[in-house]
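Just a sequence and a predicted model for now, questions to come.
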Amino acid sequence: MQSPDFTLTRNRLGKLVLTFADGTQHEGVVPVRAFPISAAEDGLGLMSTDGRELVWVPRLATLPAPTREMIEAELASREFMPEIEKIVGVSTYATPSVWTVKTDRGQTDLVLRGEEDIRRLTGNTLLISDSHGIHYLIRDQFALDKPSRKILDRFL
């Protein structure tokens, strides 16, 4: 494992601080995945507060364990994308409608404003945005149970 030419620490406020080998520091850096769903471990940028890429990390696994763990902790606190395992029911087949879904984080209700809030990503993967801006992932629409697929088909 190659040692990167930077170090990552947290300041007293808990924000990430990126320090290059020459001593240059950037406070408040934010890790951003290039492909958060299809290739979560490949391609990650450490971004400055003004949105500039400071460091490109081709593979998260190549970083030393402490740095990798710090980045993963930061990503976990920012990324919230429950995965839908089952569609329990919908209030109506017209939009807006309230969906009751079982996710990997428990059962919840989401409000679907319109069919355009269901986006096909790659293959059988769907991304559903609710009225609060929360994104829900359906990794494989055909892996859902038959009643869930039937409900979903009415909106696609």
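Looks like it came in fine. Small disclaimer: the values here were computed from a predicted structure and weren't measured.

going forward, measure contacts and count neighbours with C-alpha atoms only.
Will do.

counting contacts, what elements does the longest helix along the chain pack onto?
The longest helix of the chain (DSSP state H) is helix 65-78. Judged by 3 or more Cα pairs under 8 Å, 6 or more residues apart in numbering; DSSP states H and E, helix 65-78 is in contact with strand 6-10, strand 30-33.

Okay, one more to line up with it:
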Amino acid sequence: MMSEKAHFLLERNAFGRLRFTDARGQVCEDAVPVRAFPIAAPDQGIALMSPAGRELAWLDDLADLPPPLRQLIEEELAGREFMPEIQRIRQVSSYATPCTWKVETDRGATTLMLKSEEDIRRLSHCTLLIADAHGVHFLIRDLQQLDRTSRRLLDHFL
């Protein structure tokens, strides 16, 4: 799909990976979209990168792209990024760490192991990033949107 504004072609190759072609016809196989601000502004500031880490193109806002090109980039980002959003904390095994949390996320129910309180990072007044013992990062986008029980359980760790 050629972007009128960006002057490049982006398509899937035979292996399902992104092929980037710039306005001069130079081709880069296995291009990778990378968000500059994945939590604060997920649809703004997207770099298309070569496998060697060289920036091929900068996209200010996904909304400015034609729908087929935007969908291609969003599909690729979704395949690379895995950050479930916690919607409810059902149970914690202990208020001391390490402990096991049973949570509901936007991707279903799961269990995570919290090694220490330091694995809960405050990104803003209402946004938290929680790293579990296996390196999976869970996002709480807005503390105020959690139910009362979830906030009460979480308060023990903050």
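Looks like it came in fine. Predicted, not measured: the structure shown is a model, and the values here were computed from it.

Could you tell me how far the residue sitting nearest the centre point of the second structure is located from Phe8 of the second structure?
Note on the second structure: the residue nearest the mean C-alpha position is Glu81, at 4.7 Å, using Cα atoms, centre = their mean. Applying Cα to Cα, to the nearest Å, one obtains 24 Å for the distance of Glu81 of the second structure from Phe8 of the second structure.

Moving C-terminal from the longest helix of the first structure, which element do we reach first?
Moving toward the C-terminus from helix 65-78 of the first structure, the next helix or strand (DSSP states H and E) is strand 84-90.

which parts of that following strand are buried?
84-87, 90 (16 or more other Cα atoms under 10 Å).

need those residues in TSV with distance to Glu116 of the first structure, can you?
TSV is the format used below for those (distance: Cα to Cα, whole Å):
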residue	distance to Glu116 of the first structure
Ile84	18
Glu85	21
Lys86	20
Ile87	18
Val90	17
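
Helix, strand, or coil at the equivalent of Arg119 of the first structure over in the second structure?
Using TM-score structural alignment as the criterion, the counterpart of Arg119 of the first structure in the second structure is Arg121. Classification of Arg121 of the second structure by DSSP: H, G, I helix; E, B strand; the rest coil places it in strand.

residues touching Arg121 of the second structure, list them.
With contact taken as Cα atoms under 8 Å, 6 or more residues apart in numbering, Arg121 of the second structure is in contact with 128-130.
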